[in-house]
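Undergrad: Based on what follows, work out the 3D shape:
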Amino acid sequence: MTALTLSTSSAATLRADAVVVGLVKGAKGPVVAPGAEAVETAFDGRLADVLETLGASGAEGEVTKVPGGSGLKAPVVLAVGLGEAPAEGKSYDNEALRRAAGAAARALTGTKKAAFALPVADADAVAAVSEGALLGAYSFTAYRSSNGDAKKGADKSAPLADIAVLGAKPRDKAHKAAAERAQALAAEINRARDLINTPSNGLTPKTFAAEAQAAGKEYGLKVEVLDEKALKKGGYGGLMGVGQGSENPPRLVKISHTHAKAKKHLALVGKGITYDSGGISLKPAGHNETMKCDMSGAAAVLSAVVTAARLDLPVNVTGWLALAENMPSGSATRPGDVLTMYSGKTVEVLNTDAEGRLVLADAITRASEETPDAIVDVATLTGAMVLALGNRTFGIMANDDAFRTSVHEIATEVGEQSWPMPMPAELRKGMDSPVADIANMGERMGGGLVAGLFLQEFVGEGITWAHLDIAGPAFHEGAPYGYTPKGGTGSAVRTLVRLAERTAAGDLL
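TA: Sure thing, here's the model as predicted:
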């Protein structure tokens, strides 16, 4: 695990393998950002000129390395672009700091220690730099073979091991709290990333449930697991219907953080399809290779609940992980079959690849029985949402406009791209079934909205509810950028944690 420290030491005298400075776009060329004054002095005030000569402009995410020179203990200076400088009197954008720190940490893979001399004018900036650096230092190595003889030297693929945030005061309560929160949050986002990146032969509903139990034991959370026998006996037709075609049977996991001073109860529900073949409605070639990520919602929920416990938030947070593997076999649900859900409603399954809404529906109904103040479900639910919003933005739907707006504002605050989506009542008619209460498919156009309307049918009366469709940003297939790696991203964890914090503070619900 990457270590994080706060330090008031000078960037010139601190012993590190590299020192990171910020570079912004100026009117006449790049300008070194505040926090790196000692490094500027070591370069006789010419650091920006040297970097510009090497092609640096200060553009966001741009990384340029130069030798540290005789005036620095660190042998390397890494300049990372912050984009446009803020207006006079304004602070640096926290997301720009977060992304810059992440880009620098990625560029320093294989390095043991780096000092980050970026602008940290307040505790929020300390948090942003800390989060970005810790998230950027992530790598998934569980399935890598050994690099061989240790005598050959350091592992060049190992993540940055030690991060020092310069200018942050270790004895300042606000700075210290910001760093501690960043460490807990980043660790749990990286837990979600690990789960998402684990191949489906290594992560089944049973092993996912065991991961939740282990986390619960470590952080004092209560964990309950319903296996296939309990699910069948309890009438969980959605979970059983999706999971019955697989040799790896489904699970429903309840993981609870409770606090003696809590006044509100937040329920989080995550889609946990550990592999999605599409079932009998088999996905076409080219669409199966990344379907290990179809449990990203459940991973986000697990990590958010554990973070709430690690931060000791005075709010009750219950996570529901709806875990199943969607496979075709002689026992699999067929298109045209009718399932009786946990709620008692019947669903005609027109497409077995619309399975996520089936497992979520059972979990939402079960969560509603505890009458929480709000339910938020998270799911890689529809390709339609990706078509609508692209690969980096998740959609937000809700049965309460004010709550939807609040979730959107919270996501923006923590640096997660999202967009509020409507719930057009006229699309509900497309799910009318001649043989059941509702079908699991409706009109093709607006498919992401149809899925949200389906889920709304299973929310308990009078309960505030929001649905996050993270199908786009949950799994990144392109080149890494900022603090975002290739593969699982941990999308929505930050939003859920801040939602819990705001609820604990009495600002929501």
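
Undergrad: From here on, just use CA atoms for contacts and neighbour counts.
TA: Noted.

Undergrad: Can you show me the strands along the stretch 51-200 of the chain?
TA: Ranges of strands in the stretch 51-200 of the chain, per DSSP state E, counting those that start in this stretch, are 63-67, 76-84, 113-117, 162-166.

Undergrad: TSV for those strands, including distance to residue 345 and mean neighbour count?
TA: What follows is those, written out as TSV (distance: least, Cα to Cα, whole Å; neighbours: other Cα atoms under 10 Å):
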stretch	distance to residue 345	mean neighbour count
strand 63-67	55	17
strand 76-84	53	25
strand 113-117	56	26
strand 162-166	53	24
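
Undergrad: Longest helix of this protein, counting residues only.
TA: In the chain, taking DSSP state H as the definition, the longest helix is helix 173-197.

Undergrad: Enumerate the positions of that one that are buried.
TA: 174-197 (16 or more other Cα atoms under 10 Å).

Undergrad: Same check on stretch 380-393?
TA: Within stretch 380-393, the residues that qualify as buried are 380-382, 384-386, 388-389, 391-393, counting by 16+ other Cα under 10 Å.

Undergrad: And these, which is closest to residue 215?
TA: Nearest to residue 215, judged by Cα to Cα, of the buried residues of stretch 380-393 is residue 380 at 22.9 Å.

Undergrad: Once you drop chain neighbours, what's closest to the closest one?
TA: Computed as Cα to Cα, 6 or more residues apart in numbering, the closest residue to residue 380 that is not its neighbour in sequence is residue 471, at 3.9 Å.

Undergrad: before we move on, what about residue 107?
TA: residue 63 (7.6 Å).

Undergrad: Centre of the chain to the one helix or strand residue 366 maps to, how far?
TA: Assigned by DSSP states H and E, residue 366 belongs to helix 356-368. Averaging C-alpha positions (Cα atoms, centre = their mean, to the nearest Å) puts helix 356-368 21 Å from its chain's average.

Undergrad: Run through who's touching the helix or strand sitting right after it along the chain.
TA: Once the chain leaves helix 356-368, the next helix or strand it forms, by DSSP H and E, is strand 374-379. Residues from elsewhere that reach strand 374-379 (Cα atoms under 8 Å, 6 or more residues apart in numbering): 265-271, 294-298, 300-301, 356, 360, 364, 367-368, 463-471, 492, 509.

Undergrad: Quick one, which of these are buried?
TA: Going by neighbour count (16+ other Cα under 10 Å), the contacts of strand 374-379 have 265-271, 294-298, 300-301, 356, 360, 364, 367-368, 464-471, 492 buried.

Undergrad: Could you tell me the end-to-end distance of stretch 97-116?
TA: For stretch 97-116, the first and last residues are 11 Å from each other (Cα to Cα, to the nearest Å).

Undergrad: this one as well, want them side by side:
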Amino acid sequence: MSSPIIDITSDTSSPAKARADVLVVGLTSGKDDPQVVGAGELPKAVRSELESAAKAVGFSGAADGSVRLPGIKGLSASSVILAGLGSFDELDLISEAQADAAHEVLRRAAGSAIRSLSKGETVALALPTGTTEAAEAVATGAVLGAYLYAEYLSEPGKRKPVGSITVLTDSKSAPGVDRGAHIAAAANRARDLVNQPPLDLYPETFAQAVADQAKGRKVKVTVLDDAALESQGYGGLTGVGKGSPRGPRLVKLEYSPRRAGRHLALVGKGITFDSGGLSLKPAASMEDMKSDMAGAAAAAQSLFAIADLGLPVKVTAWLALAENMPGGNAQRPSDVIRIFGGKTVEVTNTDAEGRLVLADALVAAQQDGPDLLIDIATLTGAQVIALGNRVSGVMGTNGARNRVVLAAGVSGEQMWPMPFPEEIRSQFDSTVADLKNSGKRAGGMLAAGIFLKEFVSDDVEWAHIDIAGPSYNTESPWGYTPKAATGVPVRTLVEVAAQLAGG
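TA: Okay, the predicted model is just below:
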């Protein structure tokens, strides 16, 4: 993995005295002229000059917008970025109803401002940080916005990452900066894994990467290779992996602090490249299929973030890793496989492979008796059709599904609860096996979740997150979100763990 480690700290200095190449100041829009916010210690004359400059260049302070200005008298920084906050109101930060939305405005403003820099500048952020949560939001957005993946560029120095980031805050709010930095760093590590080409990232190297990352942390790693998977009856992983000479792996990561009272299990789909197998995808549909392991990347990096933060909750992450290729030994439509635990599945579409590897891992994960089970997967194109490229679909038992959606509201990742219509289940009826792996096109996102439900015990609190669109941005960058891998839903999973640890 190759994104730079971001140097970020907190500082109680006044914005005027911040020594940096760039000072980032928030600017709100509204009925009146744009106004500087969050930098109350700036001299009145400086604030007035910044507001006049914004008006002169036609910048209204609209959310997600920014403009860079030369430094002015009264500031130590060499230049200023005015980051648009839209109709943001600082009072929203202490409002139970509005705080989550206000935090997301800060994340995007910080991320957009940092993302606009490319010459290795040092940055000081003078955005509103009156609460610990606000400071965390600013730090999170800044580190996410600073992300740069240049491993495969012949001249990587053309765009330099920011030299350092300082979040200006008071001493009471400063701890939020450290927490935000840890969470955003984990999301960036997930981005690294997703962005890596499948030539170099395949089940064996993916497993090795997380094993190496676990060194120095209180995280135990267990890896089952292709021979072990076949001998132990993991038919989903074995079947999907047959078409590739690079065999499947099942990785179990365990973080078990002594004072943990609850247990969270994460299961991640890790198809390191998805050709569709013998049910071959059209060429254009394969272009971004290196991202089909984003669920496993998120599960792993969420666990490492939880361990780094020292949260008092036990977490296991199961990474179901395989490469879905149409080799001479590939599984065929009409094959019947036996999932770990015994249920049989007729494979009618080899491109519906993610649910097969997840089924193995879901059954295995339940053997540890977790209090909450969450699987994360780039599972269906139907998710994009239903909810677009930025909103993940969440299914499962009511309690678990709602817990995930509420945590997403806190983290700023967009998710929406989806139902399990009972009439869809009959689509998976098979004449030769317990069920088949594909159904009708209509309601495809819901159908995939209903298939997975067959491998989850009725008494288990379980949520399924379909991140097919949100995990990989094929459009222009925005806010703190770059083009390509996004790191969704690392922030939500860490928030779920934090809430679970709290009771």
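
Undergrad: Any idea what the TM-score is?
TA: Remark: TM-score between the superposed chains equals 0.96 [TM-score structural alignment, normalised by the length of the second structure]; 493 aligned residues with a Cα RMSD of 1.4 Å.

Undergrad: In helices, which of the buried residues of stretch 380-393 of the first structure fall?
TA: Using DSSP H, the subset of these located in helices is 384-386, 388-389.

Undergrad: With distance to residue 234 of the first structure as new columns, can the residues you listed be given to me in a markdown table?
TA: A markdown table is the format used below for these (distance: Cα to Cα, whole Å):
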| residue | distance to residue 234 of the first structure |
| --- | --- |
| 384 | 32 |
| 385 | 32 |
| 386 | 35 |
| 388 | 37 |
| 389 | 38 |
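
Undergrad: I figured residue 306 of the second structure hits residue 497, correct?
TA: Yes. At 7.4 Å, residue 306 of the second structure and residue 497 qualify as touching, with contact defined as Cα atoms under 8 Å.

Undergrad: Relative to residue 147 of the first structure, which of the ones in helices among the buried residues of stretch 380-393 of the first structure is nearest.
TA: Distance to residue 147 of the first structure, by Cα to Cα, is smallest for residue 386 among those, at 37.9 Å.

Undergrad: Give me the nearest residue to that closest one, chain neighbours excluded.
TA: Using Cα to Cα, 6+ apart and skipping residues adjacent in sequence, the residue nearest residue 386 of the first structure is residue 472, 5.0 Å away.

Undergrad: Restricted to strands, list the buried ones among the contacts of strand 374-379 of the first structure.
TA: The strands, defined by DSSP state E, take in 265-271, 464-469 from those.

Undergrad: circling back: go through the buried residues of stretch 380-393 of the first structure and say which is closest to residue 138 of the first structure.
TA: Looking across those and measuring by Cα to Cα, the closest to residue 138 of the first structure is residue 392, at 18.9 Å.

Undergrad: picking up where we left off before, the longest helix of the first structure vs strand 162-166, what angle?
TA: Calculated by axes from the mean of the first three to the mean of the last three Cα atoms, to 10 degrees, helix 173-197 of the first structure forms an angle of 150 degrees with strand 162-166.

Undergrad: Could you check how far helix 173-197 of the first structure is from the centre of its chain?
TA: That offset, for helix 173-197 of the first structure, works out to 11 Å (Cα atoms, centre = their mean).

Undergrad: Same question for stretch 192-206 of the second structure.
TA: The answer for stretch 192-206 of the second structure is 17 Å, by Cα atoms, centre = their mean.

Undergrad: What is the corresponding segment of the first structure for it?
TA: Mapped onto the first structure using TM-score structural alignment, stretch 192-206 of the second structure spans residues 194-208.

Undergrad: Check the separation of the first and last residues in the matching stretch.
TA: Stretch 194-208 of the first structure has an end-to-end distance of 11 Å (criterion: Cα to Cα).

Undergrad: can you pull the buried residues of it?
TA: Buried positions in stretch 194-208 of the first structure, judged by neighbour count with 16+ other Cα under 10 Å: 194-200, 203-206, 208.

Undergrad: what's the closest non-adjacent residue to residue 293 of the second structure?
TA: Once flanking residues are discounted, residue 293 of the second structure sits nearest to residue 270: 3.7 Å by Cα to Cα, 6+ apart.

Undergrad: Now check the one you found against the first structure: what is it aligned to?
TA: With TM-score structural alignment as the criterion, residue 270 of the second structure matches residue 272.

Undergrad: How about residue 499 of the second structure?
TA: Counting by TM-score structural alignment, residue 499 of the second structure corresponds to residue 502 in the first structure.

Undergrad: Surely its match is in a helix?
TA: Yes. With DSSP: H, G, I helix; E, B strand; the rest coil as the criterion, residue 502 of the first structure is part of a helix.

Undergrad: How much space separates it from residue 338 of the first structure?
TA: As judged by Cα to Cα, residue 502 of the first structure and residue 338 of the first structure stand 41 Å apart.

Undergrad: who's more crowded, the two?
TA: Taking other Cα atoms under 10 Å, residue 502 of the first structure and residue 338 do not tie; residue 338 has more neighbours (21 against 16).

Undergrad: Could you list which residues are in contact with the counterpart of residue 163 of the first structure in the second structure?
TA: With TM-score structural alignment as the criterion, the equivalent of residue 163 of the first structure in the second structure is residue 165. Applying Cα under 8 Å, 6+ apart to residue 165 of the second structure gives the contacts 6-9, 122-125, 142.

Undergrad: ok, now which ones touch residue 60 of the second structure?
TA: Here residue 60 of the second structure is in contact with 28-29, 33-34, 54, 84 (criterion: Cα under 8 Å, 6+ apart).

Undergrad: scratch that, residue 61 of the second structure is what I was asking about
TA: Shown in contact with residue 61 of the second structure (Cα under 8 Å, 6+ apart): 27-29, 34, 82-86.

Undergrad: any idea what it aligns with in the first structure?
TA: Under TM-score structural alignment, residue 61 of the second structure pairs with residue 58 in the first structure.
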